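Peer 1: Structure for the following, please:
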Amino acid sequence: MKKLIAPLKNKIGQIFAIFLFLVVQVYCDLTLPQYTSDIVDIGIQNANFQFIIDTGMMMLLMVAISALATVGVSYFSSRVSSGYAKDLRKIVYSKVLKFSNHELNKISRSSLITRSTNDINQLQSVLAMIFTTILFAPLLGVGSIIKAFELGTNLSWIIFVTFIGVVILLVIVIVRVLPYFKVIQEIMDKINRTSREILIGIPVIKAFVRQDYEEEKFRKINEEFYDVNIYVFRNMLIMLPLMTLLMNLMIVLILYFGAYDAMRGSILTGDIIAFIQYSTQVVTSFLMIGAFFIILPRLLVSGRRVNEVLTTDLTITDGELTDISENPTIEFKNVSYKYPNSEKETIKDISFSLKPSKTTAIIGGTGSGKSTILNLIPRLQDPSSGEILIDGKNIKLFKLKGLRDKISFTPQKAILFQGDIKSNMLTGKNDATDEEIENALKMAQVDFVSNLKEEVSQGGSNYSGGQKQRLSIARAIIGKHDFYLFDDCFSALDMNTERLIKNNLKNLKDSSILIVSQRISTIIDADEILVIDNGEIIDRGTHSELVGSCEIYTEIVNTQIDSMEALS
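Peer 2: This is a model prediction of the structure:
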């Protein structure tokens, strides 16, 4: 749990201020019952109105100081808890950005969203409660017990009996609700996952008229969440009236037995009133601590879930080397890769090189491992066996930032971020000028953008598939890189637009280009074409060499011959 506590280290001064304000608040609250006792036993008993007024003014002063101390506690506790949550989210977010596909398969994306929002919110709320309640309650409780004993009465056993009753009640409630807090968090993950799945799949759901089925599926999960919450909060909320009943019974017992002591003259009336107030403060402090123990299981569950993210071992780690030569060569040397929990290797014994000023292409059937090969180059995942070398050195030896600065990767699915055209282009090069952005847009045949401030909706939903692909390509080529990886990112483009973009890519001199595609037209002029089948390279060569020698490549060409002729 050290990583969960780490964000509090730079807030020690504010925490100390909270403790000081709490001490002042408790001191003021503990003096009030004594002042009440003095007013009754001295002021009223002796008809000393001046004493009553003077004592009353002191009480008002103590109330004012206590109120100011309470404001101070609330102010600093809110700053500490909110700052803690902000810093913790930043740490979690930074860690998640380092996750590879292996970690994302271990902790799902929907669960990561819940952990970085709801779970951290739970930690923030509990932290604020610790500062405003849990630190306050023991101070008030211990102080009230001491003050109650100082009164010298024989009624202290009533406090002890009430305490036993409170403890028994708390234990019963905690035992009943404890197992369900983890269930609530797990169901929230399911709701998040199901909602995300439905929202993404709305077009498919509508196309196959599956609205009723999806509504029923969500209704079941929602009702499950409702039922568990009702059970938990019903058990928790019933504690309040029972605790109030115990407190009132305590006051009745004090008045009953205290009346006999008062008639015998062994206790003053004001002391009975003060004892009731101190006893009430003791029980109230127990209730505060009890309330914390009730939410403690939720705190532990949320803390454990967030801590799991922070302590997850990364499969992709930094190397030590920082310097990579200009225009290097990348070599795959007997590389194989198997996805976690999979028995079958996705790619097997892959060997090829990416050289400066050369274009390499990969073609093959769906699921043959083409995208997996591209993911290995920027180390989005690491090989199960074999090596990937850059200028003869394993890429694992290099710093991730230095390695990825050399690589531009255009994924299969065009991803745009909410903002405007310029902010999306600056993702490719953060110091790009407007002239550089416009030049990249021109190279990618982006002729549908009126200005760089044009809005981009979340996920680029205000653009078509082909438009998003062209914007994604423009973002990839805006910066100078040694390797440009294009993962089937021309699929939504017409032949003519594709040809124009490919001609413009020839301006990326001295760089190596790797293109994955299902279309012959995209790779026909590559310097080397790798034909992949079932994760293995079955042939390689230029287009003209493969047409006559590779059966699979020839079949692909024949299925696309009409479009090839149209292009020519």
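Peer 1: Going by C-alpha atoms from here, please, whenever you check contacts or count neighbours.
Peer 2: Fine.
Peer 1: Just list the residues touching residue 351, thanks.
Peer 2: In this structure, residue 351 makes contact with 331-335, judged by Cα atoms under 8 Å, 6 or more residues apart in numbering.
Peer 1: Next, it: secondary structure please.
Peer 2: For residue 351, the secondary-structure state derived from DSSP: H, G, I helix; E, B strand; the rest coil is strand.
Peer 1: Would you agree residue 530 falls within a strand?
Peer 2: Yes: with three-state DSSP as the criterion, residue 530 is assigned to a strand.
Peer 1: secondary structure class for residue 266?
Peer 2: Under three-state DSSP, the three-state class of residue 266 is coil.
Peer 1: residues in contact with the residue nearest in space to the middle of the chain?
Peer 2: In the chain, the residue lying closest to the centroid (Cα atoms, centre = their mean) is residue 116, at 2.3 Å. Contact analysis of residue 116 by Cα under 8 Å, 6+ apart lists 89, 92-93, 306.
Peer 1: So which of those residues is surrounded by the most neighbours?
Peer 2: Each of those was scored by neighbours using other Cα atoms under 10 Å; the highest score is residue 306's, at 24 neighbours.
Peer 1: and it, that's in a helix?
Peer 2: Yes: using three-state DSSP, the secondary structure at residue 306 is a helix.
Peer 1: what residues are up against it?
Peer 2: With the criterion set at Cα under 8 Å, 6+ apart, residue 306 makes contact with 4, 92, 115-116, 119-120.
Peer 1: In helices, which of those residues fall?
Peer 2: Per DSSP state H, helices hold the following members of these: 4, 92, 120.
Peer 1: Please produce JSON lines containing the contacts of residue 306, extended by distance to residue 347.
Peer 2: Putting the contacts of residue 306 into JSON lines (distance: Cα to Cα, whole Å) gives the following:
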{"residue": "4", "distance to residue 347": "39"}
{"residue": "92", "distance to residue 347": "32"}
{"residue": "115", "distance to residue 347": "34"}
{"residue": "116", "distance to residue 347": "34"}
{"residue": "119", "distance to residue 347": "38"}
{"residue": "120", "distance to residue 347": "39"}
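Peer 1: Could you also give me the structure for this next sequence, so I can compare it with the first?
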Amino acid sequence: MLFMFIQVACDLYLPTITSDLVDKGIVLKDLSTIWHDGAYMLGVAAIGLLAAAGNVYFASTQAMQVGEKLRQQVYHRVLRFSSKEINDFGDSSLITRSTNDIVQIQNVMVQVLRMMLQSPIMLVAACVLAYIREPRLTQVFLISLPILAVVVIIVMYFAVPLFKSIQKKTDRINLIFREGLTGVRVIRAFREEGREQERFKRANRDYTQTGIKAFTLVSFLFPVMTLILSLTNVGIILLGSQLIANMTMQVGNLIAFMTYATQIMISFMMLSMIFVFVPRASASAARVNAVLEKTISVADVPQDDQVKVDPHAPASLDFNKVNFRYQGAEKLALHNLNFKVRAGQTLAIIGGTGSGKSTLVNLIPRLFDIESGQITINGQPVKKLSQNDLHQLISITQQKAVLFTGTIRSNLQFGNENATDDEMWHALGIAQAADFVKKAGGLDAPVEQNGTNFSGGQRQRLAQSLGQSSSRHPSTSLMIPSPHWTSRPMPNSGWPCGMIPRFSRQLRSLLPNGFPQWLMRT
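Peer 2: Below you'll find the model as predicted:
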């Protein structure tokens, strides 16, 4: 704020010095006045330059810090989302909101901090000083400013909806691009490259055409404003020359008034541009705010109502009349599901594709909430456990292999950051992964994004799987093997004939006594 006021004061004071230099120095041919006022102008201009630099620096710093905090809040919020909230937004939309939308907010915030206060102050102060300097010339503004205001309103009326549409079309492009990356093998296998390219081309063309319309409208402002400013100066010169010819006004006053007129028009232009771009940022802010204010469907009960699991209680898992349906679905995905598993038991749930095996497993760690019924672990309802405590009790191996960039060690420590090397090697041995891990360079072998430097079978053994989940020693293990986990040999599956029985026996050797095991076969 201080730097901004100094900058505005310097800019407004310069026309006064210019007027004195012309009237008392140039007109009277007084070299000492010319040198004195010239040096004075340089000093004031230098101070204004430094103040402007400080204003830009602090505005940029503040905007970047706000962006940093917003990204952190969005990321933290998304990590708390259940699968329902993630599905509501979509992966591509969440990525766009945490990147492009926040960048839009940052960019506009820089302009707002620099110009939102500076422009009105400059506009009002320049109008007052111009009127004090020469009231007779201010009638020119009665024509130019209303015309400029009408142009800005018209542009805003048509441009704001287009900017909102651009944000949605950005989501669409990200969605198609993301689908192309994740499904590239399927696309190539079915020779659908042409169709996918055409789909992306249509979305890209739609985005481009909307962007051209929006930015053409905004760009239209600059030549129109320049034209109005030029015509304003022409009107001031025509009217001022008559006053000078009649000896009722000095040349210095005309020059100072023209400078004030330029400052008035530029301030109005800057203010107009803010009103054009703020709606675009407001659309982005609304999208980011929707993430931050999204009601989380799977939330902890109040702390006073939470319960703790007795570590000495017999391990158990009960489903009692459980019903579940996905959002918007007419039929239940799971209907009146009842079963009990006690300590030391192994349960395999077998069914065809779409029969609800993965859905069942996802209900236990509360990735979704059930519609009715009750799920209990060790005798306690999962809804009354804090999610942190619940996830400490459960180790889940999903069907899709997920590896994070880093090392094998860092991936294994997702389950237990304090796991020792011996524990990790033991877990890898159980997962039949120790041999290829040793060949890759041991626990510190690098893991690329999504584990692309490993084969599918190797990723299945590593990624958030037996090596990670077994090293936590939870009380319940949930496994959703991929479709190639069968008792018959399958080429390139990574799980040869007879692996399941041997795998189950080795799993028991790793887990503590009284450990209920799950093997969900798809």
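Peer 1: How close are the two chains, by TM-score?
Peer 2: TM-score for the superposed pair, counting by TM-score structural alignment, normalised by the length of structure 2: 0.93. Supporting figures: 500 aligned residues with a Cα RMSD of 1.5 Å.
Peer 1: cool, now which of the contacts of residue 306 of structure 1 survive the switch to structure 2?
Peer 2: Mapping these onto structure 2 (both residues aligned by TM-score structural alignment, their matches' Cα atoms under 8 Å) leaves 92, 115-116, 119-120 still in contact.
Peer 1: Between all of the residues you listed, which two are separated the most?
Peer 2: 92 and 119 (11.5 Å; Cα to Cα).
Peer 1: how about the strands in the stretch 201-350 of structure 1?
Peer 2: 330-337, 347-354 (DSSP state E, counting those that start in this stretch).
Peer 1: rewinding a little: for the contacts of residue 116 of structure 1, work out which two are farthest apart.
Peer 2: Spatially, the most separated pair among these is 93 and 306, at 11.0 Å (Cα to Cα).
Peer 1: deepest of the strands of the stretch 201-350 of structure 1, which one?
Peer 2: strand 330-337 (a mean of 20; mean count of other Cα atoms under 10 Å).
Peer 1: That strand against structure 2, how far on average?
Peer 2: Superposed on structure 2, strand 330-337 of structure 1 shows a mean distance of 1.2 Å to its aligned residues (mean Cα distance after the TM-score superposition for structure 1).
Peer 1: residues in structure 2 aligned with that strand?
Peer 2: Residues 317-324 of structure 2 are where strand 330-337 of structure 1 lands when matched by TM-score structural alignment.
Peer 1: Identify the residues contacting the matching stretch?
Peer 2: Here stretch 317-324 of structure 2 has contacts from 332-342, 369-379, using Cα under 8 Å, 6+ apart.
Peer 1: got it, and stretch 490-498 of structure 1?
Peer 2: 445, 465-466, 469, 517-519, 521-522, 567.
Peer 1: repeat that for 10 Å
Peer 2: By Cα atoms under 10 Å, 6 or more residues apart in numbering, the residues outside stretch 490-498 of structure 1 that reach it are 412, 444-446, 464-470, 473, 499, 501-504, 515-519, 521-522, 563-564, 566-567.
Peer 1: Now the common contact residues for residue 93 and residue 306 of structure 1.
Peer 2: The contact sets of residue 93 of structure 1 and residue 306 overlap at 112, 116 (Cα under 10 Å, 6+ apart).
Peer 1: count of neighbours near the aligned residue in structure 2 for residue 244 of structure 1?
Peer 2: Residue 244 of structure 1 maps onto residue 226 in structure 2, with residues paired by TM-score structural alignment. Using other Cα under 10 Å, residue 226 of structure 2 has 14 neighbouring residues.
Peer 1: contacting residues around residue 226 of structure 2?
Peer 2: 232, 265-266, 269.
Peer 1: mind putting those in a markdown table, distance to residue 127 of structure 2 included?
Peer 2: Formatted as a markdown table, the contacts of residue 226 of structure 2 follow (distance: Cα to Cα, whole Å):
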| residue | distance to residue 127 of structure 2 |
| --- | --- |
| 232 | 14 |
| 265 | 10 |
| 266 | 12 |
| 269 | 15 |
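Peer 1: Show the residue spans covered by the strands in structure 1.
Peer 2: 330-337, 347-354, 359-364, 385-390, 393-394, 407-410, 419-420, 455-456, 483-487, 512-516, 528-533, 536-541 (DSSP state E).
Peer 1: Which stretch of structure 2 is the fifth one matched to in the alignment?
Peer 2: Strand 393-394 of structure 1 corresponds to residues 380-381 in structure 2, going by TM-score structural alignment.
Peer 1: residue contacts, the closest residue to residue 342 of structure 2 other than its chain neighbours?
Peer 2: Setting aside the residues directly before and after it, residue 342 of structure 2 is nearest to residue 316 in space (Cα to Cα, 6 or more residues apart in numbering), at 4.5 Å. Counting by Cα under 10 Å, 6+ apart, residue 316 of structure 2 touches 340-345, 376-380, 475-476, 514-516.
Peer 1: try 8 Å this time
Peer 2: Neighbouring residues of residue 316 of structure 2 by Cα under 8 Å, 6+ apart: 340-343, 376-379, 516.
Peer 1: Over to residue 444 of structure 1?
Peer 2: With Cα under 8 Å, 6+ apart, residue 444 of structure 1 has these contacts: 470-471, 473-474, 501, 504.
Peer 1: Can you turn the buried part of the residues you listed into a ChimeraX selection?
Peer 2: Those of those that count as buried under 16 or more other Cα atoms under 10 Å are selected in ChimeraX with:
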select :470,471,473,474,501
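Peer 1: between the contacts of residue 444 of structure 1, which is nearest residue 266 of structure 1?
Peer 2: residue 471 (89.4 Å).
Peer 1: shouldn't the closest one be in contact with residue 447?
Peer 2: No: counting by Cα atoms under 8 Å, residue 471 of structure 1 stays clear of residue 447, with 10.1 Å between them.
Peer 1: And residue 159 of structure 2, what's its match in structure 1?
Peer 2: By TM-score structural alignment, residue 159 of structure 2 lines up with residue 177.
Peer 1: Its match - nearest residue in space that isn't next to it in sequence?
Peer 2: Distances taken as Cα to Cα, 6+ apart place residue 232 nearest to residue 177 of structure 1, at 5.6 Å, with adjacent residues excluded.
Peer 1: Perfect, that will be all.
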